[in-house]
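Asker: My questions concern the predicted model and sequence given below.
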Amino acid sequence: MNLNSVLKYRSLLLLFVFLTISCGDDKKKEVTQEEPQVEKVVNVPNFNPDSAYHFIKTQVDMGPRVPNTAAHKEAGDYFIATLQSYGAEVQTQEFEATTFDNEKLYLRNIIASFNPGKKKRVLLAAHYDTRPFADKDKERPNEPIAGANDGASGVGVLLEVARVISTNRPPDIGIDIIFFDGEDWGETEGSTRTAPANGTDSWWCLGSQYWSKNKHKKGYSAYYGILLDMVGAKGAQFPMEDTSLYYARSIVEKVWDRAAKLGFSSYFVRKQPGGITDDHSFVNKYANIPMIDIVHYDPATGYFGDFHHSHKDDMDIISKETLEAVGQTLLAVLYYE
């Protein structure tokens, strides 16, 4: 073999080695890319369903929290004092609104902020007023309802969330809790007055409409929001509601996936039975914050259940198991942010 042949042979050998190493590196890279990512482990504190139940009963024991009544004012004062005792910065929004039956209401939204200096914020909400009449009930239809589930349950869960984050290491985000007022004085079936007044879109959800157009803090926004409405009934199911999916599908998936990982998929069901008008509708539309609704669904009767706007909505239908499913899921979502 002459010198030229030797040099040619060595060049080919070096090229072969280089290509072999390069291919090997590529294969290693491909294998690394296909390896599944392991989710970080986060220490999520426990939600106490007994405490949430107590918060609900405390509200019900005050009597129906109908706007313009003593019980309504007592409830609002109680929420403010409780949230302040947990270290939250609390603000109120007082405003007036007219109902479909021409009642003038004196309303108050209550806003509590945790970690106010954090730029990334999550908004949690529920309404605290109760229906002034049991218009879906054959008995005593003109009397107000107790509102154990419709009103008190969402507030009770959020008060317990506030208590938990105040007594443990809080999530590394800002959290705002809003208790909307005036949600439940919408028109009754057969009402002849249908056009909303005072620039509102609906006779329902007066507090969320007002806040969405007049935020408590100039320029306020949140990464996303979660509304709780009727989250305490025995055997409850919470579907993927259409308005939530339209505005915030990724947040719906985030919450329902977290619930499944915790073993609560029998509560957070992957049904899509349609949409409703609720407080989240106006937060999405006017506040431009993607907000989802965790709301009761009954496979037999549709949204809300047979207790809705009736005297059945009392403490007898409240389940600590349901409260735990909602509350523990909510805490996990917050702590995994």
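Answerer: Done, it's in.
Asker: Only C-alpha atoms from now on, for both contacts and neighbour counts.
Answerer: OK.
Asker: Can you measure across stretch 195-215, start residue to end residue?
Answerer: Start-to-end span of stretch 195-215 (Cα to Cα, to the nearest Å) is 25 Å.
Asker: Please apply the same query to stretch 130-144.
Answerer: Distance across stretch 130-144, first residue to last, is 8 Å (Cα to Cα).
Asker: Residues in contact with stretch 104-121: which ones?
Answerer: For stretch 104-121, the external contacting residues (Cα atoms under 8 Å, 6 or more residues apart in numbering) are 67-68, 76, 80, 83, 87-99, 173-182, 207, 211, 216, 221-224.
Asker: Restricted to strands, list these.
Answerer: In strands, judged by DSSP state E, the following of these are found: 89-98, 174-180, 224.
Asker: Selection in ChimeraX covering whichever of the contacts of stretch 104-121 are buried, please.
Answerer: Burial among the contacts of stretch 104-121 is assessed by 16 or more other Cα atoms under 10 Å; the matching ChimeraX selection reads:
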select :67,76,80,83,87,88,89,90,92,93,97,98,99,173,174,175,176,177,178,179,180,181,182,207,211,221,222,224
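Asker: before we go on, here's another structure to hold up against the first:
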Amino acid sequence: MNRSRIALFLLVLFILSGVYIWFQSNKSQETNIESAAVIIETPVFNSDSAYAHIAKQVSFGPRNPNSPAQIRCKDWIVEKLKGYGWQVKIQEFTSFRYDGYKMKGYNIMAQFQPQIQKRILLGAHWDARSIADKDSVDKNKPIDAANDGGSGVGVMLEIARLLSETTKKPTVGVDLIFFDLEDHGEPHDFTGNPSTTSWALGSQHWATNIIPENYRPYYGILLDMVGARGAKFPHEGSSMQYAPGIVRSIWATAADLGYGNMFIDEDAFGISDDHTAVNEVGKIQMIDIIDIRPVNGGFDFGSFHHTHQDNLSTIDKSTLKAVGQTLLQVLYRE
């Protein structure tokens, strides 16, 4: 064989080898992508049941501080959790509203499979705002807070029920924290200098006095306004600062389940919410799933936010389903 033929043979061999390597590499990448999207068998989230939990909260009346409805709802949440076999602790505390009004609060902590060391924390606030400051009527009356308060609780109680009843348990321990006194900061038309700490008072207290003692979950997920029709959950800005990897993982899980139309791949502004103190004071990574809707190049919380329109008519079972099923998949993938 002459030199030209040898050279041609080697060139063809080199090209074929390159094609083979590229094919195998591409096949390997496709396999990795497919395996990342494997759906784990989990309990089926029941949005009807979650909706019923929200309706029950609303039936007590607005759960604003120092009201009979606050006590009735607190007792009901505790009763439900204990009935599902969860270990429950109540953290009582006193705090002051921006105007000096003294408020009694109750954080509720529940644990499932407490013997497991690796734990995931789910959180939501359960109180209702004392005023409808964004409304045009009855601005000084408390709101139903079906979405902003009730929805996160409804989703978590349904997860509590499912985990207690299913035979196939997650390999991680699961904890639920129900924060009180989240929604009592300055009104929308406040003319003074708003405080950075007038909101999320229950989580501030818990982060400073964490129960159980020495509690260190793997990470936490906060649910805030997770039940409304047309909800959009972008990457909340503070969550991307505190734990961007956790945000991306949860949003990828939602996309795997077909909920990418709600868990949108967009970055929104950061807000001060219950996850703020948990991250900054409690030193626990916690991200926020919150309905922040793209509007005219920006974002807002929806026309019903902090109005009397935040009632049961805003709740959409398909939104509850998307959030609840995504959370179950997250828990079972850990």
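Answerer: Yep, that arrived. Everything numeric here is computed off the predicted structure, so don't read it as measured data.
Asker: Can you pull the TM-score for these?
Answerer: Aligned and superposed, the two chains score 0.88 in TM-score terms (TM-score structural alignment, normalised by the length of the second structure); 307 aligned residues with a Cα RMSD of 2.0 Å.
Asker: residues contacting Gly24 of the first structure?
Answerer: By Cα under 8 Å, 6+ apart, Gly24 of the first structure lies in contact with nothing.
Asker: Surely it is within a strand?
Answerer: No: read with DSSP: H, G, I helix; E, B strand; the rest coil, Gly24 of the first structure is helix and lies in no strand.
Asker: what separates it from His72 of the first structure, distance-wise?
Answerer: Using Cα to Cα, Gly24 of the first structure is found at 72 Å from His72 of the first structure.
Asker: And Thr92 of the first structure, by the same measure?
Answerer: The value you get for Thr92 of the first structure to His72 of the first structure, if Cα to Cα is used, is 14 Å.
Asker: what about the most centrally placed residue in the second structure, which helix or strand?
Answerer: Of all residues in the second structure, the one closest to the mean position by Cα atoms, centre = their mean is Leu223, 2.7 Å from it. Using DSSP states H and E, Leu223 of the second structure sits in strand 219-224.
Asker: I'd like the next helix or strand past that strand.
Answerer: Moving toward the C-terminus from strand 219-224 of the second structure, the next helix or strand (DSSP H and E) is helix 237-242.
Asker: Over which residues of the first structure does that next one lie when aligned?
Answerer: Counting by TM-score structural alignment, helix 237-242 of the second structure falls onto residues 242-247 of the first structure.
Asker: Centre of the chain to that stretch, how far?
Answerer: Centroid separation for stretch 242-247 of the first structure versus its chain: 13 Å, with Cα atoms, centre = their mean, to the nearest Å.
Asker: All the helices of the first structure, residue numbers only.
Answerer: For the first structure, the helices defined by DSSP state H occupy 3-34, 49-62, 70-85, 154-167, 206-213, 242-261, 279-285, 320-335.
Asker: Spit out the contact partners of the residue nearest to the centre of the second structure.
Answerer: 122-124, 152, 288-290.
Asker: again, but for His188 of the second structure
Answerer: 133-134.
Asker: Any buried residues in stretch 141-149 of the second structure, and which?
Answerer: Neighbour-count burial for stretch 141-149 of the second structure flags 142-149 (criterion: 16+ other Cα under 10 Å).
Asker: what does it correspond to over in the first structure?
Answerer: On the first structure, the counterpart of stretch 141-149 of the second structure by TM-score structural alignment is residues 143-151.
Asker: so how far is the matching stretch off the chain centroid?
Answerer: Relative to the mean C-alpha coordinate of its chain, stretch 143-151 of the first structure is positioned 20 Å out (Cα atoms, centre = their mean).
Asker: give me the number of residues near the equivalent of Ala252 of the second structure over in the first structure?
Answerer: Residue pairing (TM-score structural alignment): Ala252 of the second structure is matched to Asp257 of the first structure. Asp257 of the first structure has 18 neighbours, counted by other Cα atoms under 10 Å.
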